[in-house]
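Q: Show me the folded form of this:
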Amino acid sequence: MSLRPRPQTRGIPLRAVAPNAVTALALCAGLTGVRFAIGEEWERAVLMVMLAGTLDGIDGQVARMVRAESRFGAELDSLSDAISFGVAPALILYLWSLMAAPKLGWIVALLYAVFCALRLARFNSQIDNAAHPRKLAGFLTGIPAPAGAALAMLPIYIWLWSEEDVLRSPWLVTPWVAFVGLLMVSSVATYSWKSLRLRRNVRFEALVIVGVLGAALVTAPWQTLTAVCLGYLATLPFSAAAFRRVMRQREAAEQIGAGPGAA
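A: From the prediction side, this is the model:
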C-alpha cells in the first residue's frame, strides 16, 4: 500500500502582511481622528491625521524593504488614503467650522472628499504608465492626498496657536477647503519628493535641517505645521516653472535629434 504525499498548502508569508498592516493602521488613525473630532478634541483629531500621513509614507518603504509589493497592497493603500486624507479631514473640518453653515459647508466637505477620491483614481490609472511626461520628469500631477489633507487643516493649526475664533468662520474655511480640493485634481506639476536627490556636499546640512524640524515639531507643533504648509504652497509656482523648463529642454533635444543630420 503506497502512501500518497499530502499536498502542501502554501500560506501567505508574514513579510507580505507587514506593509498591509501598516496601511491598515493608517486607516485606523484617520478614522480615529473623526472620533476625536466628534468629542471636540481638535488637537488629537489633527494628530491622528498626521499619524496616518506618517504611516502612509512608510508603508511603501516597508513593502519594498521586505519585497512584498503587490496589487492588493496598492489598492488597499488607495482606499486608506481616500478615507484618511479625504473623508476624515472633511468630517473634522465640518465639525470644527463648516457645520456653522450647514448647507454650504456640507457641500464643500463633500466636494473635498470627492476631489481626493478623483485624485487617487487618476493616480491609480497612471501608475502603470511609465511613459507619462510628468512621471518621466520626476513630477506629480496636482498635490498628493496627504499634502492636501495637511493643507486643508491649515486653519485649525493657526487657530490652535493663535486662539483667534474668527478662523473658525465657515466663510473663511469653505473657500480654503474648496481651493485645496481643486489643487488635488488640478494639472499643476508638483515636486515628487521620491525623485529628489541630494548632492553629496549637502547631506550633512540636510540632516541638520531634519533635526531642527523634528525639534520644532515637538516643541511648537502647530506653528511648525503652519510654516511647513506655507512653505509647501510657496514651492508650487517653482515646481510648475521647473516642469515647463524640463519639457522645453526635452523638446529642444528632440528637435535636434530629428534634424537633417539625424540617421
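
Q: contacts and neighbour counts: CA atoms only from here.
A: OK.

Q: contacting residues around the strand or helix carrying residue 94?
A: Per DSSP states H and E: residue 94 is located in helix 88-96. With C-alpha atoms under 8 Å, 6 or more residues apart in numbering as the test, helix 88-96 has contacts from 30-31, 33-34, 37-38, 40, 42, 45, 49, 105-106, 109-110, 112-113, 149, 152-153, 168.

Q: Could you write me a PyMOL select line covering just the buried ones among these?
A: A single PyMOL command is used to select the members of these judged buried by 16 or more other C-alpha atoms under 10 Å:
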select buried, resi 30+31+33+34+37+42+45+49+105+106+109+110+112+113+149+152+153+168
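
Q: now, which of the contacts of helix 88-96 lie within helices?
A: 30-31, 33-34, 37-38, 42, 45, 49, 105-106, 109-110, 112-113, 149, 152 (DSSP state H).

Q: quick one: residue 243 from residue 198, how far?
A: For residue 243, the distance to residue 198 equals 19 Å [C-alpha to C-alpha, to the nearest Å].

Q: try residue 248
A: From residue 248 across to residue 198, the span is 24 Å (C-alpha to C-alpha).

Q: Look at those two and report which has more neighbours.
A: Between residue 248 and residue 198, residue 248 has the larger neighbour count (other C-alpha atoms under 10 Å), namely 12 against 9.

Q: The helix or strand harbouring residue 52 versus helix 88-96: what angle between them?
A: According to DSSP H and E, residue 52 maps onto helix 42-65. Here helix 42-65 points in a direction 180 degrees away from that of helix 88-96 (axes from the mean of the first three to the mean of the last three C-alpha atoms, to 10 degrees).

Q: where do the strands sit along the stretch 101-250 of the chain?
A: With strands called from DSSP state E, counting those that start in this stretch, the stretch 101-250 of the chain shows them at 139-141, 189-191.

Q: Could you check those strands and tell me which one is nearest residue 253?
A: Shortest distance between residue 253 and the strands of the stretch 101-250 of the chain, using C-alpha to C-alpha, is found for strand 139-141: 19.4 Å.

Q: Another sequence for comparison is provided below:
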Amino acid sequence: MLPNLVTLLALCAGLTAIRMGVEGRFELAVGAIVFAAILDGIDGRVARLLKSQSDFGSQLDSLADFVNFGVAPGMVLYFWRLEELGSFGWIVALVFAICGALRLARFNAALSGEPPPAWQGDFFVGVPAPAGALTVLLPLSLWQIGLPVPPEAAILVAFFTVAIGLLMVSRLPTYSGKRIGAAIPREAVLPVLVICVGLIALIVSYTFWVLSVGALAYLAHLPWALRKHEMRREAHARERAEEGETEK
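A: Have a look, this model is predicted:
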C-alpha cells in the first residue's frame, strides 16, 4: 500500500496545482507540481525497496503522471498567460497534455517489448514527463523572479509550450540519471548528505531561481546527451562487430 499512497499523494498535489492555477495563485501551483515531481521520484524507489512492485501500481503511476505532468502544467500556463490567446491558447494547453499522454503510453509500451541493451538504461527516449513539466514552466518561473513576461508575450509562451511537448514525444535521447547515487562510497556519504540538505534548502528558499536555472541547464544538456548517446551506440556496435569476428 505504501508506494500507492505516495502515488496518490502526488496525484493530489497535481490536482491541487490545477486548483491553484484557477485561483491565480501560481506560486503555490508551481510548488505543488514540484512536490508531485519529488514524490514521483520516490514512489518507484519505495516499491523496489519494499519489493512491492505491481501492475496496479505501475498503471496508477502512469495515470498520476499524466495528470501531474501533462494536464496540470498545461492548465497552469493556460490560466497564467495562454488564456490571452483565446481558443488558440486552449489548443496549446491541449497539445501539451496530449504529448504527455503519448509520451507515457510509449514508455509503457516499451516496458513490455524486447529489453534494450544495458547501456541504453542511461538514456530516455524523449524528454521524460516530470522534466518536461518543470521545463515548460520556465516562463512562469522567470516571471516569478522578476523578469518581465507581459500578457503580450503569450504567443511566445505558446510556442515554447508546444516545443517542449514535441520534445516529450520526440526520439531525442536524454540522460536519465537513474544510476546516479546507486552506489555511494562510504567516505562520500556525509558530504553527499550535506549537499542534499543544501539543495533542499535552496529549493525551499529560492524555488523559482532553482527551477529557472535547472530548466535552462536541462535544455542545455540535450545536445550533450545526444552526442553521448551516439558515442555509446557506436561503441556498442563496434563491440558487437568484434564479438562476431571472434565467433568466426
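
Q: for the first structure, which helix is longest?
A: Ranking each helix of the first structure by length (DSSP H) puts helix 221-257 first.

Q: What's the match for residue 199 of the second structure in the first structure?
A: Under the alignment (TM-score structural alignment), residue 199 of the second structure pairs with residue 213 of the first structure.

Q: which non-adjacent residue is nearest its match?
A: residue 224 (7.8 Å; C-alpha to C-alpha, 6 or more residues apart in numbering).

Q: Give me the neighbour count for that neighbour.
A: Neighbour tally, residue 224 of the first structure, other C-alpha under 10 Å: 18.

Q: Surely it touches residue 215?
A: No. Counting by C-alpha atoms under 8 Å, residue 224 of the first structure stays clear of residue 215, with 9.7 Å between them.

Q: Name all residues that make contact with residue 110 of the second structure.
A: Contacts of residue 110 of the second structure (C-alpha under 8 Å, 6+ apart): none.

Q: what's the counterpart of it in the first structure?
A: Residue 110 of the second structure maps onto residue 126 in the first structure, by TM-score structural alignment.

Q: Residue 217 of the second structure now?
A: In the first structure, residue 217 of the second structure lands on residue 231 (TM-score structural alignment).

Q: do the same with residue 155 of the second structure
A: Counting by TM-score structural alignment, residue 155 of the second structure lines up with residue 171 in the first structure.

Q: Enumerate the positions of stretch 90-105 of the first structure that are buried.
A: Buried-residue list, stretch 90-105 of the first structure, by 16+ other C-alpha under 10 Å: 90-100, 105.

Q: For the match of residue 217 of the second structure, give me its contacts.
A: Residue 231 of the first structure neighbours (C-alpha under 8 Å, 6+ apart): none.

Q: likewise residue 132 of the second structure?
A: 69, 164-165, 168.

Q: Same question for residue 167 of the second structure.
A: 126-127.

Q: Check residue 175 of the first structure too.
A: Residue 175 of the first structure neighbours (C-alpha under 8 Å, 6+ apart): none.

Q: what's the distance between it and residue 45 of the first structure?
A: 22 Å.

Q: And residue 198 of the first structure, by the same measure?
A: From residue 198 of the first structure to residue 45 of the first structure the distance is 34 Å (C-alpha to C-alpha).

Q: and residue 218 of the first structure, how many neighbours does it have?
A: 11.

Q: Next: residue 245 of the first structure.
A: 12.

Q: Quick one: the buried residues of stretch 90-105 of the first structure as JSON lines, columns for distance to residue 56 of the first structure too.
A: Below are the buried residues of stretch 90-105 of the first structure laid out as JSON lines (distance: C-alpha to C-alpha, whole Å):
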{"residue": "90", "distance to residue 56 of the first structure": "18"}
{"residue": "91", "distance to residue 56 of the first structure": "20"}
{"residue": "92", "distance to residue 56 of the first structure": "19"}
{"residue": "93", "distance to residue 56 of the first structure": "21"}
{"residue": "94", "distance to residue 56 of the first structure": "23"}
{"residue": "95", "distance to residue 56 of the first structure": "24"}
{"residue": "96", "distance to residue 56 of the first structure": "24"}
{"residue": "97", "distance to residue 56 of the first structure": "27"}
{"residue": "98", "distance to residue 56 of the first structure": "27"}
{"residue": "99", "distance to residue 56 of the first structure": "29"}
{"residue": "100", "distance to residue 56 of the first structure": "32"}
{"residue": "105", "distance to residue 56 of the first structure": "28"}
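
Q: and of those, the nearest to residue 120 of the first structure?
A: Of these, the one sitting nearest to residue 120 of the first structure (C-alpha to C-alpha) turns out to be residue 90, at 15.8 Å.

Q: which position in the second structure aligns with residue 193 of the first structure?
A: Per TM-score structural alignment, residue 193 of the first structure is aligned with residue 177.

Q: For the aligned partner of residue 151 of the first structure in the second structure, list the residues it contacts.
A: Mapped onto the second structure by TM-score structural alignment, residue 151 of the first structure lines up with residue 135. If a contact means C-alpha under 8 Å, 6+ apart, then residue 135 of the second structure has 164, 215-216, 218-219 as its contacts.

Q: any idea how far residue 16 of the second structure is from residue 135 of the second structure?
A: The separation that residue 135 of the second structure has from residue 16 of the second structure, given C-alpha to C-alpha, amounts to 19 Å.

Q: likewise residue 66 of the second structure?
A: For residue 66 of the second structure, the distance to residue 16 of the second structure - C-alpha to C-alpha - is 14 Å.

Q: So which of these two has more stuff around it?
A: residue 66 (25 against 19).

Q: give me the element that one is part of.
A: Assigned by DSSP H and E, residue 66 of the second structure belongs to helix 55-66.
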